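1. Following is a predicted model, sequence given first.
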Amino acid sequence: MKVALLTDCYLPRLGGIEVQTHDLAAQLRSRGHEVEVFTATLGELGERHGFVEDVDGVAVHRMAIRLPWELPVNPFAPPEVRRRLRAGGFDVAHVHMGVVSPFATDMARVALGLGLPTAITWHCLMERSQPVFRALGHARRWGAQGAALSAVSGVAAASVQNVVGRGSDVRVFPNGIDTTAWRPPPRTPRDADAPIEVVAAMRFAARKRPLAVLEVAARARELAAAGSRSGSGTSPGMRLTLFGEGPERGRLERFAAQHAMADWVTMPGRVGRDQLRERYWDSDIYLTPARLEAFGIAALEARTAGLPVVARKDTGVGDFVVDGVNGLLGADDDALAHGLARLLTDPELLHRIADTNRTLAPEQDWPSVAALAEDEYRRAGAA
């Protein structure tokens, strides 16, 4: 079939929706489908105004206009996209929604207005925006028009379901991962007294809560040391590496300086997938305190790389991390600190979880996710 993927954000921007949409396009092509992308994101050299370029074998329609901060917004795009969808012989449209997605919202209207079978996936949690979405009524109307509605995790799907009501079935369409690429190689034995390597990776933006990484790690370090002094465990020490970049960096650096973290915390900036993967393979624990995590791609990558994951239990991470099996889940930051301290002081638990993750791949491998995409497209066509 011929698939149109419609998204505000796409490469060369880097983020969850951008990378996942790119990888989905590649997976669909590998299964014999023809795929084109429509986006409000500028190209690498500023391509816009409907310019079509080839990105890894996929035609990308750059429906962008020049705006301050290169915002992926174009209220003038619908007529031209409507023309291209009508003339392009597409069988299905797949719209990818974030918290604020003006382009994708317009594209859902365009596709459904053409009578094109349409799948719509939310990559966000609606919790704080539910009253707004209910008042606008977009999602409810889309469901009533026959769109196949989905979200990237169980908690995200529940938040969308609360908005659309009982009239439409909101299913889970997860993000995907190349489990073969992230599968860890045999581990080189480490000295028994070597510090435990804790790693985190995220955008340094307030909603991702990077400061909480430092706070949770510092508290866990104190708890582990106290447990060691009381004779209730051993504390080999820990090192924390926080990968990422963004507007919160200055705040993080000031916090680390004020709390004398320089000897055990490093923040080397943002790195590519390959470098991050190799660092995961050489680390011991992954930490993420994000509260508004619809899925948690970085956590899935870490879990696939063999790391026990310490995360909030009320997020999308719970779709691939079972508490006590693939990591430790907590209700708040204090629970995360105690969970991390537990892994620091209980080598048997740490090794058992790590062995599980290194042996058993998660269910969100790309072939399975691509097959689910085809199911969603058939569901949209049937509706």
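-> Received the coordinates, thanks.
2. Going by C-alpha atoms from here, please, whenever you check contacts or count neighbours.
-> Noted.
3. Does residue 213 belong to a helix, a strand or coil?
-> Three-state assignment for residue 213 (DSSP: H, G, I helix; E, B strand; the rest coil): helix.
4. quick one: it and residue 287 touch, right?
-> Yes - if you go by CA atoms under 8 Å, residue 213 and residue 287 touch, sitting 7.1 Å apart.
5. ok, these two, which is more surrounded?
-> Using other CA atoms under 10 Å, the more surrounded residue of residue 213 and residue 287 is residue 287, with 27 against 23.
6. name the element that one belongs to?
-> If you go by DSSP states H and E, residue 287 is part of strand 285-288.
7. Put this next to the previous one:
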Amino acid sequence: MKTLRVLHSLNELRPSGAEVMLRSAAAQWKEHGVEADVLAVAPDIGPFATDLRAAGYHVAHEENAPWWLVPFRFRRRVRAGRYDVVHLHDETLNFWLALAAYSAGARVVSTVHNVFPLGGKARAKRVVQRAILRVMGTVHVAVSEDVANNERRRFRNPARVVDNWYDPAFAPPTPEERARARAALGLGEHDVVAVSVGNCSTVKRHDAVLAAMAHRACPPELVYLHLGQEDEAREEHRLAVRLGLADRVRFLGARHPLEALHAADVYAMPSTHEGMSIAAVEALATGLPAVFADAPGLRCLAEASPAAVLTDVAPAALARALARAAARPAAERGQQAAAPVQRRFGMARGVAEHVEIYRRLLKPGRNSEAHRTT
């Protein structure tokens, strides 16, 4: 079996979906005969570069300015690296980098990681660009059914669905692991613990969790563990103080989430939209009940797990949903709740599907693959 050389091109490397999946899958690529490298096309390489190098990837950095020179430098890099496939993970310069990859003799896979709500000229431009790339043989991959539906409806782009995967280290805790996690985080025996994982942004809508905690329908013993990088102004921290919640909210920063997930009683994600949240999949894989906003990218995820519910994010509705989910009996948590998620979002399945796409692209008649959907 011929060894394939694949270049994964991303923006600044941060601990988000694509980067986390690549880190966990490093050994899996090699088992399939794939040599995978990572390139950050951004002003800075990003803090997650160290993690990807530690996992075994060759990680490089390409400045993304001036933008009109980036495709030429990208073409030289692809040709020098003798890459068979370029896998694009970012919308920035996506079209131009794909053209550069083709001119260097590589094939192209482009993964759409989010439900992009574009309209007007931006939407028209994406429609044309995606159509041109499909004609050239590009396989567009969507990370969830919601993303695929958005691509088809908004951009007339029939993308193939390959669900995101998660690191199998995320598993239900034993009673001893749960007790250690809660002790390490200073949680009391009677604390009801909600957790969210994600950097602060308007899309993540963490302020909705804070507003729900201030509502009378929320259990007064509920403690909120907030994992993720805060914005420079620390707006969410200041909101917690204004709402009188300072002693019930723990801003833990960007850190590995497994300990907090093992300590928690419910996972909260009130985002306005998602592509396919790895953080949410990881939470479900630990057997946690989850409360999701009734929003694109979360609806299909809720369908995949009996432990997940959808809700309005108004304070009263979200407070009640968190209270009900946290009160689920132990029999509805743990391995029983995690099993469907483990089957659907397992890493071996996702890596194998990508490798199958790569190898099909290198066979005669490869352009027909661009129009496959699942």
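-> Now that the structure is in, tell me what you want to look at. All figures in this text were calculated on a predicted structure; none of them were measured in a lab.
8. ok, the alignment partner in structure 2 of residue 305 of structure 1 - contacts?
-> Aligned by TM-score structural alignment, residue 305 of structure 1 pairs with residue 286 of structure 2. Shown in contact with residue 286 of structure 2 (CA atoms under 8 Å, 6 or more residues apart in numbering): 170, 171, 172, 173, 261, 262, 334, 335, 338.
9. now those residues: which count as buried?
-> 170, 171, 172, 173, 261, 262, 334, 335, 338 (16 or more other CA atoms under 10 Å).
10. What's the third one aligned with over in structure 1?
-> Taking TM-score structural alignment as the criterion, the aligned counterpart of residue 172 of structure 2 in structure 1 is residue 184.
11. Now do the contacts for the residue nearest the centre of structure 1.
-> For structure 1, the residue sitting closest to the mean C-alpha position, by CA atoms, centre = their mean, is residue 297 at 3.5 Å. Counting by CA under 8 Å, 6+ apart, residue 297 of structure 1 makes contact with 16, 175.
12. State the distance from it to residue 45 of structure 1.
-> 28 Å (CA to CA, to the nearest Å).
13. quick revisit: contact partners of the strand holding residue 287 of structure 1?
-> Strand 285-288 of structure 1 has contacts (CA under 8 Å, 6+ apart) with 196-201, 213, 299, 302-303, 307-312.
14. Share the number of residues neighbouring the counterpart of residue 204 of structure 1 in structure 2, please.
-> Correspondence of residue 204 of structure 1 to structure 2, assessed by TM-score structural alignment: residue 200. By the criterion of other CA under 10 Å, residue 200 of structure 2 has 20 neighbours.
15. wait, doesn't residue 200 of structure 2 sit right on residue 228?
-> Yes - assessed by CA under 8 Å, residue 200 of structure 2 is found in contact with residue 228 at 6.7 Å.
16. Check which element follows the one helix or strand residue 344 of structure 1 maps to along the chain.
-> Using DSSP H and E, residue 344 of structure 1 sits in helix 333-345. Counting by DSSP H and E, the element after helix 333-345 of structure 1 in chain order, helix or strand, is helix 347-359.
17. Now do the buried residues in whichever helix or strand comes after that following helix.
-> Next along the chain after helix 347-359 of structure 1, taking DSSP H and E as the criterion, comes helix 366-382. Across helix 366-382 of structure 1, burial judged by 16+ other CA under 10 Å covers 366, 367, 369, 370, 373, 376, 377, 378, 379, 380, 381.
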